Every structure is written in structure tokens, then in C-alpha cells.
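*Asks:* here's a sequence, model it:
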Amino acid sequence: VLVLVRIWSVFVSWTRTRTKSSRPVSAGDSVSGPVRTLRVKMVLLGSSGVGKSSLALRFGEDRFRNTSPTVGCAYLTQLVHLRDVSLRFEIWDTAGQEKYHSVTPLYYRGAHAALVVYDISSRDTFIRAQLWIQELEKQYIPGSTVLWLVGNKADRDQNRQVSTQEGLGLAGSRGLSFTETSALSGERVSQLLSAVAHRVYESIGEQQGGLSEWKENLLLDQNQNQNQSSCCRAGP
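*Replies:* Predicted structure coming up:
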């Protein structure tokens, strides 16, 4: 059983030991009685080819597939159980090509969490990530959304062009959290989603103007819900 820990800071002290990918499982305490489900909008931003679609697929279905460049935006869902509430993540995977840049703000407005993704084996994508962060800073008041810098493709460590220290430095200088992941192997992907879930609920939660309750409606029948979403449980 993979225990998902609550403290997000463990990700900045990660080791280079590759862990075997597994399906997210319960972290211990079970939840009794009805649990409210709150809606969380999370958007993935970054250059084309950094692995945003592969990360989204890992989040939603815990599997890897080589994907074609996203056209416009793709959408997946994932349910994360905390101790006393469930968060229904609506994961928006945006296109990284420059020609779609002008329409991307339409997708990330109103997001509760934004993940800026770069490829550790491509310095150009790291430079581009800095521009995405600047873009987000124009849209959001600090603290109104959870911003996370993600160095993907950690499995390409031998071809690394961006050091872990550089990623930490950029994230720290802009007030972002930081994690390195591998969508290919699944390394630290489920832990990342768990950490984001806790940060979102703790920083935004049910305060006025915060997370709203999600209820299934006529536009999303039960079969579609089962096909598009999966479930994991995060630790307390």
C-alpha cells in the first residue's frame, strides 16, 4: 500500500530512486457516512511536448500512452478523498502550441490550481515555463489559486538540461511549490495530485467564494462519469 503523505514539502527533498507505479489506494482512515464532494478546477500549462497530456492521463487513469499534440483543450476528471471531504478534480489539459496561446486564458480562468509543466531534458521548455508563470501572475491574486511548477520526464535524468536546484530556485523565487515527476513511469504523479488536493482544500476550501459543491446533473450521466473519472484516497 502506497501511503500518500500530507506534507507537500517532501517533494522538494525527493530522492532519485525510481518507485514502481501503482494505483492510488487508501491511506488509512476510512470515511464513515456521507461525504460532500467539492469541485476543483485544475489546469495544466506548458510548452508542447512536455507531457501535459500524459500527466493528465496518469492523474485520471494511472496509465501511460504516447499522445498526439492537444488541439485546444482536453478534459479529464479524478476524485480525491480527503479525511472529511472529496474533491472532484476537473483537469484541463491545454494545448502548448504557440498558435493556441491566445485562447488558453479562456481555459485557465477560474482555476483553483494551475500546474506549469516543463521537460527537464529541454531548457527551452523551462524558459517557456517562466513566461507561463508571468502570465498566471497577471491573472491571479497571490493566494487565490494554488500554483505548482512541475519538472516532468524525470526518467530522462541522463539527458537532463535543467537541474533540480534550478527548478527549486524558480519555484521558490515566485512562491510556487515544486515537484519533479515522470508520467512515463508514474513516479511521484499520484503524490503530486494528493499534495495539490490538500493545498487547495487548506488554502481555498469552503471559505466564501471558495470551492463549490459538485452534484451530478443531467449533462453528466453515471456511465460517462465512470468512464471519465477514477478515484484515489489521500492521507489525512
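*Asks:* only C-alpha atoms for contact and neighbour calcs from this point on.
*Replies:* Noted.
*Asks:* the strand or helix carrying residue 75 - contacts with which helices or strands?
*Replies:* Element membership of residue 75 [criterion: DSSP states H and E] is strand 73-81. The elements that strand 73-81 packs onto, with contact taken as 3 or more CA pairs under 8 Å, 6 or more residues apart in numbering; DSSP states H and E, are helix 52-61, strand 86-94, helix 222-228, strand 229-233.
*Asks:* using TSV, lay out those together with mean neighbour count.
*Replies:* Written out in TSV, the entries for the helices and strands packed on strand 73-81 read as follows (neighbours: other CA atoms under 10 Å):
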stretch	mean neighbour count
helix 52-61	25
strand 86-94	24
helix 222-228	11
strand 229-233	19
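*Asks:* out of those, nearest to residue 153?
*Replies:* Distances from residue 153 to each of the helices and strands packed on strand 73-81 were compared using CA to CA; the minimum, 9.9 Å, belongs to helix 52-61.
*Asks:* before we go on, could you also do this sequence so I can check it against the first one:
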Amino acid sequence: MGTTSGQYDLSFKILLIGDSGVGKSSLLVSFISDSFEEIAPTIGVDFKIKHLTVGAKSVKLTIWDTAGQERFRTLTSSYYRGAQGIILVYDVTRRETFTNLSDIWAKEIDLYSTNPDCIKMLVGNKVDKDTERFVSREEGIALAQELKCLFLECSARTRENVQQCFEELTLKIMEIPSLLEEGSTVVKRNILKQKPEAQGAQTNGCCS
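*Replies:* Model prediction:
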């Protein structure tokens, strides 16, 4: 079971990006609620919070789910700001959703992501429709290497690899010192404790 709200060691912001209809929302709901639902397209931006234990740490993930359609793409820069992890989702049965990751989405990350250490993961969804597959696992792995991403194939419908997707990403984020520091609640508390630098302003007078 997850930890109760407010009591966690680390807090990370994760983004889900990719074309409309690839199953970003289904993936998220499958992870959050341990069930699968057919979901209407996201309008604008939605986010969900999930508490999980990873590597003996209690972690709060705030997972942002975006609309894939062009007409909702106004919130882009604020949406990417401060994200420690980005999941690029494509549908293994629709080839254009795969090519769009390198043609559109990877470029957008370069443009808007404020975090150079941000961990990226390429996820091929809908592997339960294997007979309709148009993107091979090998192609997915090759693109992931090219874009310097982790890689997983999963199915929001059968829940295969859904949990692993978020857990592996979180573990990888925790290996990067700068991201770990950003996500640490201790750091946030220390910022509040800082006092104005008034004391340091007094200079010692000296004889000329």
C-alpha cells in the first residue's frame, strides 16, 4: 500500500506525452487504480498523484497527462517546467504515432524541458494487439537508444509492464544526484528556513 498523503521522502513530476489516442490516460489510470478503462481524449492537461515505495523510499509522483491534439498545445512550456521524468508513449499498432515521437515530441522536449538531467522513457503501448503490430520491439529499442531513453513495451489493457514503467523511471531518477536533490522534501524545508542575509552585510571598519 502507498503511504498517506503528505508523508513521503521524495516528490517527482512526471510527464506523459505522445499523439492523441496512444493510451496515455489509460496507462495512467491503469497504474493509479489497478484497472483498465476506455477513456475519452484528454482536454488540455490532467494530473494524478500516486504514492509508491521505490528502493526503500516513499515517493510521491505527480503525473501530468496531456492532450495529444495540436489545438490544446498552449500550456506547453509551463507543463514541461521542472519535470524530472518524461514518458513518450506510442501505439505499436499505429506507425505514425511512433515516427511522430522523433519528428515532433523529442523536438518539443529539447525546446521546452528545463531540466538537462531529466530521465526519458520510450513506451510502446497496446502490445495486447500483437497481431495488429506495425512497430517492432527492435525498432522501439533503436529509437530509445537514439533519443537516450529507457525502453519498455506495455499494455494498459492487460496491465502488463504498467507498474514497471513508472517504477523503473522513478528508480532511474533517484540515481541522478541533481534530480534526487530536487525531489527531496528536506531541500524544500531548508529553503523556508533561510534568513535574509542582513547579518553578513555588516563590514568591519578598518583604519585607512
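*Asks:* please work out the TM-score for the two chains.
*Replies:* After superposition, the two chains reach a TM-score of 0.80 (TM-score structural alignment, normalised by the length of the second structure), with 181 aligned residues with a CA RMSD of 2.1 Å.
*Asks:* on that earlier part again, with distance to residue 189 of the first structure added, can I get the helices and strands packed on strand 73-81 of the first structure in a markdown table?
*Replies:* Output for those, formatted as a markdown table (distance: least, CA to CA, whole Å):
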| stretch | distance to residue 189 of the first structure |
| --- | --- |
| helix 52-61 | 7 |
| strand 86-94 | 14 |
| helix 222-228 | 18 |
| strand 229-233 | 12 |
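*Asks:* please name whichever of these is nearest to residue 129 of the first structure.
*Replies:* Between residue 129 of the first structure and those, the tightest spacing by CA to CA is seen for helix 52-61, at 12.5 Å.
*Asks:* chain center to the closest one, what's the gap?
*Replies:* Distance of helix 52-61 of the first structure from the chain centroid (CA atoms, centre = their mean, to the nearest Å) equals 9 Å.
*Asks:* which residues does it contact?
*Replies:* Counting contacts by CA atoms under 8 Å, 6 or more residues apart in numbering, the residues outside helix 52-61 of the first structure that touch it are 44-46, 63-67, 70, 76-78, 91, 93-94, 117, 183-184, 186, 189-190, 193, 228-230.
*Asks:* switch the cut-off to 6 Å
*Replies:* 77, 78, 183, 229, 230 (CA atoms under 6 Å, 6 or more residues apart in numbering).
*Asks:* aligned counterpart of the first one in the second structure, please.
*Replies:* Per TM-score structural alignment, the equivalent position to residue 77 of the first structure in the second structure is residue 49.
*Asks:* hang on, that match packs against residue 62?
*Replies:* Yes - distance between residue 49 of the second structure and residue 62: 4.6 Å, which falls inside the contact criterion (CA atoms under 6 Å).
*Asks:* the strand holding residue 75 of the first structure to helix 52-61, inter-axis angle?
*Replies:* Here strand 73-81 of the first structure runs at 30 degrees with respect to helix 52-61, directions being taken by axes from the mean of the first three to the mean of the last three CA atoms, to 10 degrees.
*Asks:* how close does strand 73-81 of the first structure sit to the second structure?
*Replies:* Taking mean CA distance after the TM-score superposition for the first structure, the mean distance separating strand 73-81 of the first structure from the aligned residues in the second structure is 1.0 Å.
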